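[1] coordinates only, no sequence provided:
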């Protein structure tokens, strides 16, 4: 890894609330490549899930990344609030004077079948996952100095375009929206030199799966293991770098050859 590839760049990484998570690995990778990073979290959302919030808390996560300082800051924000994305971008500009990269890694998980889904859950999941991603892109575009090189937006989707997710309808619908917005957002911003791409990381071991699911999914992965947050982080670091400048409007399935239908 080139530890100077992102020197002088400023990145926002959302969803950095658990050391086992993709957001934590992405923030660490970008910091190691020389970027200044504002990490965002909303720990109450993790506390509602079976895996729970990280016991280190937000302050502990920041310390594990090297501690707040000239190249690392933190902001907590609930993306159910439509004003939160603009506040996060403003916090990065206030801390570092500019913003060059947005990695919208945050997500609200929602395991609801068609019989179980409610309007309120659909609205909340869409607001956090899809609406906040668009508003982050809007706020970033408004704040970005086009004289600076390397304008990048990296979004995250899931595998809903490759196989059904009928037990996670609010999540699948909201992630499908992110898939579909990628090309349109990229067209809106490419004349300003800003690229927009989306990553589908496939099954990644962030501590959420039970033992049986872990076993079944492992059988469907040719490498014999789940994806690791570091696998995703390396791809995001490349997308944030100058090496990816000719790539935009793409949804990248980085799944390690995942075979969904293994008997």
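    Happy to help now that I have it. As the structure is a prediction and not an experimental result, all values here were calculated from the model.
[2] okay, CA-based contacts and neighbour counts for the rest of this
    Noted.
[3] assign residue 12 to helix, strand or coil.
    Secondary structure for residue 12, judged by DSSP: H, G, I helix; E, B strand; the rest coil, is strand.
[4] can you check residue 141 too?
    With three-state DSSP as the criterion, residue 141 reads helix.
[5] check contacts around it.
    Contacts for residue 141 (CA atoms under 8 Å, 6 or more residues apart in numbering) come out as residue 189.
[6] distance-wise, check it relative to residue 208.
    34 Å (CA to CA, to the nearest Å).
[7] and residue 110, by the same measure?
    For residue 110, the distance to residue 208 - CA to CA - is 13 Å.
[8] which one of those two has more residues nearby?
    Neighbour tally, residue 110 and residue 208, criterion other CA atoms under 10 Å: the higher count belongs to residue 110, 18 against 15.
[9] could you find the closest non-adjacent residue to that one?
    Leaving aside its chain neighbours, residue 110 sits nearest to residue 171 (5.4 Å; criterion: CA to CA, 6 or more residues apart in numbering).
[10] residues making contact with the helix or strand harbouring that neighbour?
    Assessed by DSSP states H and E, residue 171 sits inside helix 169-189. If you take CA under 8 Å, 6+ apart as the criterion, helix 169-189 is touched by 108-114, 117, 121-122, 125-126, 129-130, 133, 141, 155-158, 160-161, 165, 194-198, 248-251.
[11] now stretch 156-164
    Applying CA under 8 Å, 6+ apart, the contact partners of stretch 156-164 are 104-105, 172, 175-176, 178-179, 198-202, 260.
[12] let's see it at 7 Å
    The contact list for stretch 156-164, computed with CA atoms under 7 Å, 6 or more residues apart in numbering, reads 104, 105, 172, 175, 176, 178, 179, 198, 199, 200, 201, 202.
[13] report how many residues lie close to the third one.
    Each residue near residue 172 was counted by other CA under 10 Å, and the total is 24.
[14] one more: the fourth one?
    The tally of other residues near residue 175 (other CA under 10 Å) stands at 26.
[15] second structure follows, compare the two:
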């Protein structure tokens, strides 16, 4: 266990979207475990299997094993957030496994590459359900399950910079993730009297293996460090937001983009 500045010893965290070892969710789970938290990791690998990057070849069991294997501090649940019951079931599983839940990191996302000309009602509905609706329902289930006598209530959401620049090649994704940035203040106000802070992270361009070589090179020119962000860059911020050190911050969208200059692209 780790104690001292940034310690999460004794805290229980739920991290959604832990489906790939190269992903942000995996790095966040790893970081919170290292900080002393007990962690329930959520995954839904069928989504990745349908994307160009594909599912992680080691599967859910291999991902959990890479985090140290199921134990008294690490448990796993698979759930499809297209199902409106799934967010509540995930939170209930955390309480069942660890007796409480203190931190929820809603890192999951459904990707969609439909333009305005291509967009369908079905894809809008599905992307909205997974990205935006599930985030609200996770917040609701978390609030219901949270013991206000426990310190350090944290809800951490994820957007993708739609409040900073357009994403016209990914209309359903942009609309649904943009809604998360917009819901941040409202959820923060709803939960602050419970001692729960709510903040949203925009991680900027992060190398999780999804980008083409051409896009990697083009975006890299707009990043002063000459590289894309890494999952551990984001995970360190999440660890801080989950800790007592961030207790005076709520209702904020934090852009952790390494000085990303969009106008250079």
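    Perfect, thanks for sending it. Quick caveat: nothing in here was measured; it's all calculated off a predicted structure.
[16] rewinding a little: which residue numbers in structure 2 go with the helix holding residue 171 of structure 1?
    Using TM-score structural alignment, helix 169-189 of structure 1 lines up with residues 171-191 of structure 2.
[17] what about the matching stretch, how far off from structure 1?
    For stretch 171-191 of structure 2, the mean deviation from structure 1 after alignment is 0.3 Å (mean CA distance after the TM-score superposition for structure 1).
[18] any buried residues in that stretch, and which?
    By 16 or more other CA atoms under 10 Å, the buried positions in stretch 171-191 of structure 2 come out as 171-181, 183-185, 187-188, 191.
[19] repeat that for stretch 110-126 of structure 2.
    Buried residues in stretch 110-126 of structure 2, counted by 16+ other CA under 10 Å: 110, 111, 112, 113, 114, 119, 123, 124, 126.
[20] ok, for the fourth one, nearest residue in space, not its chain neighbours?
    So that's residue 113 of structure 2. The shortest distance from residue 113 of structure 2 to any residue other than its chain neighbours is 4.3 Å, reached at residue 170 (CA to CA, 6+ apart).
[21] would you list every one of the helices in structure 1?
    All helices of structure 1, identified by DSSP state H, fall at 22-32, 43-47, 57-64, 84-96, 119-126, 132-143, 169-189, 211-219, 229-240.
[22] of all those, which one comes closest to residue 75 of structure 1?
    helix 84-96 (6.9 Å; CA to CA).
[23] ok, now how distant is the residue nearest to residue 113 of structure 2 from residue 110 of structure 2?
    From residue 170 of structure 2 to residue 110 of structure 2 the distance is 11 Å (CA to CA).
[24] same question, residue 83 of structure 2
    Going from residue 83 of structure 2 to residue 110 of structure 2 by CA to CA gives 13 Å.
[25] same question, residue 254 of structure 2
    21 Å.
[26] returning to that earlier point: so of the helices of structure 1, which one's packed in deepest?
    Mean neighbours per residue, mean count of other CA atoms under 10 Å, is largest over the helices of structure 1 for helix 22-32, with a mean of 24.
[27] okay, and that one goes to which residues in structure 2?
    So helix 22-32 of structure 1 sits over residues 24-34 in structure 2, by TM-score structural alignment.
[28] tell me the contacts of the residue positioned nearest the centre of structure 1?
    Centroid-nearest residue in structure 1: residue 105, 1.2 Å away (criterion: CA atoms, centre = their mean). Residues near residue 105 of structure 1 by CA under 7 Å, 6+ apart: 13, 14, 15, 23, 155, 156.
[29] most surrounded residue in those?
    Per-residue neighbour counts (other CA under 10 Å) across these peak at residue 14, which has 30 neighbours.
[30] show me the contacts for the residue lying closest to it once chain neighbours are set aside.
    Among residues not flanking residue 14 of structure 1 along the chain, residue 40 sits closest, at 4.6 Å (CA to CA, 6+ apart). Residues in contact with residue 40 of structure 1 (CA under 7 Å, 6+ apart) are 13, 14, 15, 16, 74, 75, 76, 77.
[31] next one: residue 40 of structure 1 from residue 124 of structure 1, what distance?
    In this view, residue 40 of structure 1 and residue 124 of structure 1 are 19 Å apart by CA to CA.
[32] equivalent analysis for residue 136 of structure 1, please.
    Taken as CA to CA, the span from residue 136 of structure 1 to residue 124 of structure 1 is 17 Å.
[33] for residue 66 of structure 1, same thing?
    Residue 66 of structure 1 is 33 Å from residue 124 of structure 1, by CA to CA.
[34] how about residue 88 of structure 1?
    In this view, residue 88 of structure 1 and residue 124 of structure 1 are 19 Å apart by CA to CA.
[35] and if you look at residue 224 of structure 1?
    For residue 224 of structure 1, the distance to residue 124 of structure 1 - CA to CA - is 36 Å.
[36] tell me the contacts of the closest residue to residue 167 of structure 1 other than its chain neighbours?
    Leaving out its chain neighbours, the residue that sits closest to residue 167 of structure 1 by CA to CA, 6+ apart is residue 113, at 4.6 Å. Contacts for residue 113 of structure 1 (CA under 7 Å, 6+ apart) come out as 166, 167, 168, 169.
[37] how long is stretch 219-228 of structure 1 from one end to the other?
    End-to-end for stretch 219-228 of structure 1, by CA to CA: 16 Å.
[38] so it corresponds to what in structure 2?
    Under TM-score structural alignment, the match for stretch 219-228 of structure 1 in structure 2 covers residues 221-230.
[39] again, but for stretch 44-52 of structure 1
    Aligned using TM-score structural alignment, stretch 44-52 of structure 1 spans residues 46-54 in structure 2.
[40] do you know how far residue 137 of structure 1 is from residue 57 of structure 1?
    27 Å.
[41] try residue 66 of structure 1
    Here residue 66 of structure 1 is placed at a distance of 15 Å from residue 57 of structure 1 (CA to CA).
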